[in-house]
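1. Make a model of this:
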Amino acid sequence: MASLKEVRNRIVSVNSTQQITKAMKMVAAAKLRRAQDNIIQMRPYAQKLGEMLATVSSGSERGSDSPFKKARPVEKVLMVLVTSDRGLCGAFNTNVIKAAMAHINANYADLARRGNVEVLAIGKKGAEGMARRGFKVTTTFQHLFMKLSFVEVKEAAEYIMDAFAQGRYDRVDLVFNEFKNVATQIIRTEQYLPIADSPNNTQTGRTNINYIFEPEEEKIVNELIPKSLKIQLYRAVLESNASEHGARMTAMDKATDNAQELLKELRLVYNRTRQAAITKEILEIVGGAEALV
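-> Alright, predicted model coming up:
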């Protein structure tokens, strides 16, 4: 049985840990509120911009001329993983890495064996996880979450777009956590490049509509496509940011509850150990008194 001093030290240690997890939960809750507001405001804008792009592209004779819509035989793939820079958020990062591995094994297993699947990580944990699994991490944008803004994410989007336009990659896929609520995050795997034609346009027959463009058609398409790609990546980063804070809040809440349960057990052990020590001392005194008699 542990001594009273050992049990007492463990109680102090667990109590300190509980205070830390409580503080982290409160910080995550405050950040989550702001992140949740940002993504709620961004979703309608991103959705409408995507619909606008699909509409213009379906009625445009020049939409297919964009370098971001040209499909090539897939020989080299870039996986873009959106994770966090820090841990202590449950299975948040692990789920993204597992989803990326499952996607690679299902679609690019042969390319991966030849080393033709590379990773671009937004967040340090994704870079570390994929590097441990033997994948080449081309670059890591670890600074994005320190000061999250569209300007910062735009740099990552432009890097990806330039690499695709130059032919360094034939396919770019995006893996991230989509925020649903505090306790639930949904893993999304989306084709980022080349831009896929929307199936809705074919179903609704929008391709037969004649549009009047002002300014000229080519200028509108060439401006909308890069803008839409940047917004798409920005939305994914905002989704992941809100999901991270929700996952960390949930994880710290569970950790606080577990610490409370552990404290109850330790205090019970402490009281039993203390009672046993007192009983032992009483028996020793009684035994010494009887020996004197």
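2. From here on, just use CA atoms for contacts and neighbour counts.
-> Noted.
3. Residues contacting stretch 214-221, please?
-> The contact list for stretch 214-221, computed with Cα atoms under 8 Å, 6 or more residues apart in numbering, reads Leu53, Val56, Ser57, Ser60, Arg62, Gly63, Phe213.
4. I figured the third one hits Asp65, correct?
-> No: contact between Ser57 and Asp65 fails when scored by Cα atoms under 8 Å: they sit 10.2 Å apart.
5. Now show me the structure for the sequence below, then we'll compare the two:
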Amino acid sequence: MPNLKDIRIRINSVKTTRQVTSAMKMVSAAKFKKAQDDISYIRPYVDRLAGMIYKLSGSLEEGFELEWSEVREPNKVLIVPVSSNRGLCGGFNANVIKEVEKLCKKDFKMQNMKGNVDIIAIGKQVQKILKSRGYNVVKDYNDLYSDTSFEEVINVAQEMMEGFVSKKYDKVVLVYNEYKNAAVQFIRAEQFLPMALPTEEENTATNATDYIIEPDVPTFIKRVIPDALKTMFYRVILESLASEHGARMTSMHKATDNATDMLSELQLQYNKARQGAITTEILEIVGGAEALQK
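-> The predicted structure is shown next:
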């Protein structure tokens, strides 16, 4: 059994850890509230925008070409994983890394073997791990979290779009955590480019009668899709931020509870050890007194 000094040191250590995890939980809770509000604002807008583009695209005549939706053989692939710059958020970062490795080893196995899979990392955690495992991380945007504004985010989206249009990449895939609630996030591997448009069968079922478009639908589609893609990517960043703060808040809440339980156990262990030491001292005193009397 450890002595009283060792137990006291452990108790103080656990108390300090509990203070840190409790503080981190409160900080994450404050950030989580803002991120949650941002998600609730942007989701309806992006969903309605994507639905409008999808519906208008269904009314286009056959043969209309759109550079953002050009389907090519995926010889060169770009994967953009979105993680965080810090840890202590449960499986948030680990899930992103696992999904990227799954894409490289299964979906794009041949391209990866030829060295035709590039990765643009957003977040220090995923960048560090993927680099250490030998993946081709060509660039990172870890500073994006210091200024998560729409203007900064669309610069990253613009780079991906230019890479696709110039045929540097044939496919762009985003990997991120989609927010559901503070305790639940879903990992997503979402095709960003080429942009999915209605098939010929779906075209017959869609129409643009609900909208009045000037000057015409093709011109409108060509002008609105670049901005729509940037907005969709901004939503992905906000989804990841809300998921990160929710995951960290939940993780730190569990860590604080575990520290409290450990303190109770250590305090009980300390009391038992202290009682045992007192009992031993009493026995020694009694034994000494009896020896003197004899």
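6. picking up where we left off before, quick one, which of Ser57 and Asp65 of the first structure is more surrounded?
-> Ser57 (24 against 13; other Cα atoms under 10 Å).
7. excluding its backbone neighbours, what's nearest the more buried one?
-> Gly63 (4.8 Å; Cα to Cα, 6 or more residues apart in numbering).
8. Ser240 of the first structure touches Phe176, doesn't it?
-> Yes: contact criterion Cα under 8 Å: Ser240 of the first structure and Phe176 qualify, at 6.1 Å.
9. more neighbours, these two?
-> The residue with more neighbours, out of Ser240 of the first structure and Phe176, is Phe176; 31 against 27, by other Cα under 10 Å.
10. Just confirm the more buried one is within a strand.
-> Yes: assessed by DSSP: H, G, I helix; E, B strand; the rest coil, Phe176 of the first structure belongs to a strand.
11. coming back round to it: contacting residues around the residue nearest to Ser57 of the first structure?
-> Per Cα under 8 Å, 6+ apart, neighbours of Gly63 of the first structure: Val56, Ser57, Lys69, Glu218, Val221.
12. distance from the helix or strand hosting the fourth one to the second structure after superposition?
-> Meaning Glu218 of the first structure. Element membership of Glu218 of the first structure, judged by DSSP states H and E, is helix 217-292. Comparison of helix 217-292 of the first structure with the second structure after fitting gives an average deviation of 1.1 Å (mean Cα distance after the TM-score superposition for the first structure).
13. Am I right that Gln191 of the second structure is in a helix?
-> No: assigned with three-state DSSP, Gln191 of the second structure falls outside any helix and is strand.
14. can you give me the angle the helix or strand hosting Arg33 of the first structure makes with helix 217-292?
-> Per DSSP H and E, Arg33 of the first structure falls inside helix 4-59. Angle, helix 4-59 of the first structure to helix 217-292, by axes from the mean of the first three to the mean of the last three Cα atoms, to 10 degrees: 170 degrees.
15. for helix 4-59 of the first structure, the distance to its chain's centre please.
-> Distance, stretch centre to chain centre, for helix 4-59 of the first structure: 10 Å (Cα atoms, centre = their mean, to the nearest Å).
16. Counting by contacts, list what that helix packs against.
-> helix 199-204, helix 217-292 (3 or more Cα pairs under 8 Å, 6 or more residues apart in numbering; DSSP states H and E).
17. These: which one's closest to Cys89 of the first structure?
-> Among those, helix 217-292 comes nearest to Cys89 of the first structure, with 3.9 Å by Cα to Cα.
18. need the contact list for the nearest residue to Val269 of the first structure once chain neighbours are set aside.
-> Closest residue to Val269 of the first structure apart from its sequence neighbours, by Cα to Cα, 6+ apart: Val7 at 7.6 Å. By Cα under 8 Å, 6+ apart, the residues touching Val7 of the first structure are Leu266, Val269, Tyr270.
19. Can you give me the neighbour number for the first one?
-> Here the neighbour count serves as a burial measure; for Leu266 of the first structure (other Cα under 10 Å) it reads 17.
20. what residues are up against it?
-> Contacts of Leu266 of the first structure (Cα under 8 Å, 6+ apart): Val7, Arg10, Ile11.
21. what's the spacing between the first one and Arg33 of the first structure?
-> Distance of Val7 of the first structure to Arg33 of the first structure, given as Cα to Cα, to the nearest Å: 39 Å.
22. same question, the second one
-> Computed with Cα to Cα, the distance linking Arg10 of the first structure and Arg33 of the first structure is 35 Å.
23. Comparing the two, which shows the higher neighbour count?
-> Arg10 (16 against 13).
24. What about Arg62 of the first structure, how many residues nearby?
-> 15.
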